[in-house]
Structures are given as structure tokens and as C-alpha cells.
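*Asks:* Sequence first, then the predicted structure:
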Amino acid sequence: MSTLHIFSKPLSHYCNNMLANLISSEDIVLLVSDACYNNMQFKQFSSAIHLLEEDAAARDISFNQGDIAINYSQFVEMTLNAKNTITW
């Protein structure tokens, strides 16, 4: 696994141009907290978006095709297996 990018805020909080240059196709994008609201918009960085299941459920977010729900145990496993982790 390459870099795990963890986003906690809506995409409008970040500079898209900067992110496009920093996230590679091998990287994993994980949405937690309010970032779950923008799961479709984050698809520009990765075809498979991971969402923390509990955060998505708390915000009544529907999963779209290509979205992957993960639980806290899987979240911990992803961070341990990632070469690098960046929390935005």
C-alpha cells in the first residue's frame, strides 16, 4: 500500500489543485467525519473511496458505486499497513 490520505472536512476546505498533484493513483483515500458528505466529489482523486462506516451512518450518507465502507478495526489496519499516512 502506498500513502493513506485521511480527509475529515468537505472538499471545499482544501485546494483541489494541490491535492491533485499529491494523490497518486496507487494511494488510498479515506473519508471520515464531515468529509463523508462529499464522497462523490472526492472520486476525482481515486475511483475507490473508503468511508468510515460509523461516520457515514451518523450523517445518513448513502454509499455510491465504488465506495467502500470500513469499520474502526479496518481503519486501524489501513494505517498500520500504509507506507505513509497524511491526515488533511
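*Replies:* Sure, I can see it.
*Asks:* Please count neighbours and contacts with C-alpha atoms only from this point.
*Replies:* Noted.
*Asks:* Now do the longest helix anywhere in the chain: everything it contacts.
*Replies:* Scanning the chain for the helix with the most residues, using DSSP state H, yields helix 72-81. Under the criterion Cα atoms under 8 Å, 6 or more residues apart in numbering, residues 1, 4, 52, 85 lie in contact with helix 72-81.
*Asks:* Which stretches in the protein count as strands?
*Replies:* All strands of the chain, identified by DSSP state E, fall at 3-7, 28-31, 49-52, 67-70, 84-87.
*Asks:* Export those strands to a markdown table and append columns for distance to residue 58 and mean neighbour count.
*Replies:* Formatted as a markdown table, the strands of the chain follow (distance: least, Cα to Cα, whole Å; neighbours: other Cα atoms under 10 Å):
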| stretch | distance to residue 58 | mean neighbour count |
| --- | --- | --- |
| strand 3-7 | 16 | 20 |
| strand 28-31 | 13 | 24 |
| strand 49-52 | 10 | 23 |
| strand 67-70 | 13 | 16 |
| strand 84-87 | 21 | 12 |
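*Asks:* another one to put next to it:
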Amino acid sequence: MSIDTVHIFSKPVSYYQKLQIEQLLAHNDAVLLTGDACYDHISYSQFSANLYMLTSCAIARGVSTDSGYTLCCDNEWVNLINSAKKSITW
């Protein structure tokens, strides 16, 4: 399955409350968590089946690597964005 848009989040879901994230993501979109968004990975998991998290951010924050997300190193997330039609950093 090809990814239409990679949505990159760096803060907890509550920070984006007014955006109504669930209405902005389409079926073929992916969610990539960076920074403090990793703490709130459970909340983000409801928005997409294509879930990614930066490995370095997860490790730095002590987030379990068995959280259902695909962990990405720097090269992998760059490839993820390059393979998508577009990306949005929120």
C-alpha cells in the first residue's frame, strides 16, 4: 500500500485538540511520532494503521519498543517521507 501523506507530530495529542486530527487523516496516510509525541503513542494509534516512531526519540523518552509502531532510524524516516506523496509537520 502506498502512503499518501505522512503526518509528523512532535507533541502530545492534547496539544492538537482544536485541529480534530481524526478528520485530517485519510485511510492511506501514516503517522510519524517524534519528540514528546512519543509519550502519547497510545492516543495517536487510533488515527492510522500506518504508525511510525523515531527510534532515537523513543529510546530517549523510555517508550517501549513493543508499542505497535514501526521504529525508524534517521535514514528510514527520510525514505518514508520520500516514498509518500507529501508530508505535513504539525
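*Replies:* Looks like it came in fine. Quick caveat: nothing in here was measured; it's all calculated off a predicted structure.
*Asks:* hang on, the earlier thing: okay, the strands of structure 1 in JSON lines with distance to residue 40 of structure 1 next?
*Replies:* As requested, these are exported to JSON lines (distance: least, Cα to Cα, whole Å):
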{"stretch": "strand 3-7", "distance to residue 40 of structure 1": "13"}
{"stretch": "strand 28-31", "distance to residue 40 of structure 1": "11"}
{"stretch": "strand 49-52", "distance to residue 40 of structure 1": "9"}
{"stretch": "strand 67-70", "distance to residue 40 of structure 1": "9"}
{"stretch": "strand 84-87", "distance to residue 40 of structure 1": "19"}
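*Asks:* Looking at the contacts of helix 72-81 of structure 1, spot the one nearest residue 61 of structure 1.
*Replies:* residue 52 (10.7 Å; Cα to Cα).
*Asks:* which position in structure 2 aligns with that closest one?
*Replies:* Superposed on structure 2 with TM-score structural alignment, residue 52 of structure 1 falls opposite residue 54.
*Asks:* Wait, its match touches residue 65, no?
*Replies:* No - counting by Cα atoms under 8 Å, residue 54 of structure 2 stays clear of residue 65, with 10.4 Å between them.
*Asks:* just to revisit the earlier point, how about the strands of structure 1, which one is nearest residue 37 of structure 1?
*Replies:* Here strand 28-31 is closest among the strands of structure 1 (Cα to Cα), at 8.9 Å.
*Asks:* what stretch of structure 2 does the closest one fall on?
*Replies:* With TM-score structural alignment as the criterion, strand 28-31 of structure 1 aligns to 30-33.
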